[in-house]
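1. this is a predicted model, with the sequence first.
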Amino acid sequence: MAAILYFWLVTLKGKVIWLTGASSGIGEAIAHQLLEHEVKLIVSARRKDKLQKLVDQYGKEHVALVTLDQAQVDSLPGVVKEAEAQFGRVDIAILNGGISQRSLTRETGLEVDRRLMEVNFFANTVITKELLPGMLERGYGHFMVTSSLTGKFGFKLRSAYAASKHALHGFYESLRFEEHQNGIGVTMVCPGFIRTELSKTAVTGDGSAQGTMDNNQDQGMLPEVCAKKMIAALEGEKHEVVIGGGERYSVLLKRFFPKLHFNIVSKRSGR
């Protein structure tokens, strides 16, 4: 059985991969592990200094740097062209950039809701639509999109964040139906609690950063472990993968025992 499963794995060697949100956390861990697969890697984020360390470590022949601010949606078509120019194409886009939220719905300004949708949803859809023509022309392309468990169900202090992640599922599942026969694949990634700074940079109701680490994240899965599971899902061209500790079973609990799921999750603090 193992041999049969291995037969269907996609070889990443030689692929041109564009990774957003690459400067820290899961993205940084993915970058290092992908380069062990001998890929051509384009890394993007706002923090150019952190990305430059990857270029310095692995060399310009293996890693290219393209600065990206997902809040500046109007700039993204130009950023996509710059990314495609680095190695002549993009075979796989790992859309990992985003921001989280820690605020009650009633205390969150509409501008914060909009910011979360712009960064987490619209930025990714613009990148995808700009990449699609080249992928379709070549007959191959794959999008791996970092969603969240809150892309499967809502959670306290995350109303707009959950909405942005739910929107990703609707968009990319539709895209998969539309273009799979043309060689375009989609893998949705739903991480649970991963030990990154996502909760520290999460926006509060007035748009400022929370500035502290959630207990759940502080005790969560190491980003290196999450990255390894994501790469395995990419090689297997899985449609969806849920990653985390015991919290990942909440997806099944919500599906089959929704009231029990509510009773359990409603007792959690949100942090």
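-> Structure's in. What do you need?
2. alpha carbons only for contacts and neighbour counts from here, please
-> Noted.
3. can you list the buried residues in stretch 226-239?
-> Residues C226, A227, K228, K229, M230, I231, A233, L234, G236, E237, K238 are the ones in stretch 226-239 that count as buried (16 or more other C-alpha atoms under 10 Å).
4. what does stretch 98-108 give?
-> So for stretch 98-108, counting by 16+ other C-alpha under 10 Å, buried means G98, I99, S100, Q101, R102, S103, T108.
5. three-state assignment of the second one?
-> Local secondary structure at I99 is given as coil here, using DSSP: H, G, I helix; E, B strand; the rest coil.
6. once you drop chain neighbours, what's closest to it?
-> A202 (6.0 Å; C-alpha to C-alpha, 6 or more residues apart in numbering).
7. isn't the one you found up against S103?
-> No: shown here, A202 and S103 do not form a contact pair, counting by C-alpha atoms under 8 Å, at 9.2 Å.
8. centre of the chain to the lengthiest helix in the chain, how far?
-> Counting residues, the longest helix in the chain under DSSP state H turns out to be helix 159-179. A distance of 12 Å separates the centroid of the chain from that of helix 159-179, by C-alpha atoms, centre = their mean, to the nearest Å.
9. and for stretch 215-226?
-> For stretch 215-226, the distance to the chain centre is 15 Å (C-alpha atoms, centre = their mean).
10. tell me which residues in it are buried?
-> Neighbour-count burial for stretch 215-226, counted by 16+ other C-alpha under 10 Å, picks out N216, Q217, G220, M221, L222, P223, E224, C226.
11. pull the most distant pair out of those residues.
-> Greatest spacing in the buried residues of stretch 215-226, by C-alpha to C-alpha: N216 and E224 (17.2 Å).
12. how near is the most centrally placed residue in the chain to N120?
-> Central residue of the chain (C-alpha atoms, centre = their mean): T146, 2.2 Å from the mean position. T146 sits 9 Å away from N120, going by C-alpha to C-alpha, to the nearest Å.
13. common neighbours of the two, please.
-> Both T146 and N120 are contacted by G97, under the criterion C-alpha atoms under 8 Å, 6 or more residues apart in numbering.
14. right, and the residue nearest to the centre of the chain touches C190 too?
-> Yes: applying C-alpha under 8 Å, one finds T146 in contact with C190, separated by 6.5 Å.
15. what secondary structure does E38 sit in?
-> Assignment for E38 (three-state DSSP): coil.
16. okay, and the nearest residue to it once chain neighbours are set aside sits in which element?
-> In space, and not counting its chain neighbours, E38 is closest to K13: 5.0 Å by C-alpha to C-alpha, 6+ apart. For K13, there is no helix or strand it lies in under DSSP states H and E.
17. ok, and here's another one to check against it:
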Amino acid sequence: MSFYGKTVWITGASSGIGAALAREWAGRGAKLILSGRDRTRLQDVAAKLDTEKLRLPFDVTEEEALAEATTKATEWQKGGVDIFVANAGISQRSLAAETDMKVFREIIEVDLMAQIAATQALLPHMLERKSGKLVFISSIAGKVGVPMRTAYCAAKHGLIGYADALRAELSVAGIDVHVVAPGSVSTNVARNALEGNGKTRGRSDKAIDEGIAPDDAAKRIVDAIELNQREIIVAEGMEEAMGEARRTPDQLFDQIARLVSDGYAEKMKEGAK
């Protein structure tokens, strides 16, 4: 498919993979809706994009702000939102035994619940127009349990579970669902990660610093979406091997989708009566 003239809404667009995706899609002629909490950085990203764009700064965990942003996003262009990228998130660097429950709750709220809430808010719009793409930025840590990231892994595994089930439900509705599992990408993800007491870590990791350049990762992601790949692994070396080892076969995606086309949901509803 061509992305020229399509409207792409990206959360977490003020830095890292989100900002890189904005640059990549802008280069392919897409119109951009950029969301994030940091208004200044969001403005900096927008200023460098040579395309039509709309800035919608808000906190993804605030439901009223989310509802308002969804209305503005869907009304901005005549055709509405073509592609939604659930990218906002925060990582972790602490052992489970040394991690306060408030950290688990915060990470799961931002990385999982807020992404679900944003998708659910937009879903009626895409169902009405009977087309669209939902893109969920998970992680290799959403496919494989990684030490020092128990809360992050829980959230990212959950995001993939939600996306895979949603894909099956939407398989007859003309809406595509893509899951992206990046490995180490050279961003501030480790520096901004939470420690066990909830404080920001403030330093990076060697693996992250030597990871894939964000613009390279973004190109790989958009190329794969263009090819309509449902599960997209963007990693190298051992991380790529781990992701590939846990890759969900396309045949299984097709099998689950056939349940829906064969009336699985209707039968379940009837059985509940």
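-> Nice, thanks for sending it over. This is a predicted model, so every value here is computed, not measured.
18. if we can go back for a sec, start and end residues in structure 2 for the longest helix of structure 1, please.
-> The aligned range for helix 159-179 of structure 1 in structure 2 is 150-170, by TM-score structural alignment.
19. same question for stretch 235-245 of structure 1.
-> Residue span in structure 2 matched to stretch 235-245 of structure 1, by TM-score structural alignment: 226-236.
20. CSV for the buried residues of stretch 98-108 of structure 1, including distance to A162 of structure 1?
-> Output for the buried residues of stretch 98-108 of structure 1, formatted as CSV (distance: C-alpha to C-alpha, whole Å):
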residue, distance to A162 of structure 1
G98, 12
I99, 11
S100, 9
Q101, 9
R102, 11
S103, 12
T108, 14
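21. list just the nearest of those residues to E130 of structure 1.
-> G98 (18.6 Å).
22. relative to K78 of structure 2, how far out is the aligned partner of that closest one in structure 2?
-> Using TM-score structural alignment, the equivalent of G98 of structure 1 in structure 2 is G89. The gap separating G89 of structure 2 from K78 of structure 2 is 29 Å, by C-alpha to C-alpha.
23. likewise M126 of structure 2?
-> Counting by C-alpha to C-alpha - M126 of structure 2 and K78 of structure 2 are separated by 13 Å.
24. what of F104 of structure 2?
-> 40 Å.
25. have a look at these two and say which one is more surrounded.
-> F104 (21 against 8; other C-alpha atoms under 10 Å).
26. the helix or strand just after the longest helix of structure 1 vs structure 2 - mean distance after superposition?
-> Sequence order places strand 184-191 as the next helix or strand after helix 159-179 of structure 1, per DSSP H and E. Following the fit onto structure 2, the mean deviation recorded for strand 184-191 of structure 1 is 0.6 Å by mean C-alpha distance after the TM-score superposition for structure 1.
27. what's downstream of strand 184-191 of structure 1, the next helix or strand?
-> Taking DSSP H and E, what comes next after strand 184-191 of structure 1 is helix 215-218.
28. in structure 2, what residues pair with that following helix?
-> Going by TM-score structural alignment: helix 215-218 of structure 1 matches residues 206-209.
29. got the contact list for that stretch?
-> Stretch 206-209 of structure 2 is contacted from outside by S184, V185, S186, T187, A190, using C-alpha under 8 Å, 6+ apart.
30. I'd say the first one and D205 touch.
-> Pointing back at S184 of structure 2 there. No: with contacts counted by C-alpha under 8 Å, S184 of structure 2 stays clear of D205, the gap being 9.5 Å.
31. higher neighbour count, the two?
-> Comparing S184 of structure 2 with D205 by neighbour count (other C-alpha under 10 Å), the higher total belongs to S184, at 25 against 14.
32. how about that one, what does it touch?
-> A207, I208, E210, G211, I212, A235, E239.
33. show me what contacts the fourth one?
-> Right, G211 of structure 2. Applying C-alpha under 8 Å, 6+ apart, the residues near G211 of structure 2 are G183, S184, V185, S186.
34. and the second one, what pairs with it in structure 1?
-> Using TM-score structural alignment to pair residues, one finds that S184 of structure 2 aligns to F193 in structure 1.
35. distance of that match relative to E82 of structure 1?
-> Applying C-alpha to C-alpha to F193 of structure 1 and E82 of structure 1 gives a distance of 33 Å.
36. same question for R248 of structure 1.
-> Distance, R248 of structure 1 to E82 of structure 1, by C-alpha to C-alpha: 37 Å.
37. repeat that for E197 of structure 1.
-> Using C-alpha to C-alpha, E197 of structure 1 is found at 28 Å from E82 of structure 1.
38. my guess is L95 of structure 2 meets T150, correct?
-> Yes: counting by C-alpha under 8 Å, L95 of structure 2 touches T150, with 7.5 Å between them.
39. help me confirm that I108 of structure 2 is found in a strand?
-> No: assessed with three-state DSSP, I108 of structure 2 is helix; it does not lie in a strand.
40. excluding chain neighbours, what is closest to the counterpart of it in structure 1?
-> The alignment partner of I108 of structure 2 in structure 1, by TM-score structural alignment, is M117. Spatial nearest neighbour of M117 of structure 1, chain neighbours left out: S164 (5.2 Å); criterion: C-alpha to C-alpha, 6+ apart.
41. next: K102 of structure 2.
-> Closest residue in space to K102 of structure 2, ignoring its immediate chain neighbours: G198 at 7.4 Å, by C-alpha to C-alpha, 6+ apart.
42. run a quick neighbour tally on that neighbour.
-> Neighbours of G198 of structure 2 (other C-alpha under 10 Å): 18.
43. would you check that it makes contact with V103?
-> Yes: if you go by C-alpha under 8 Å, G198 of structure 2 and V103 touch, sitting 5.5 Å apart.
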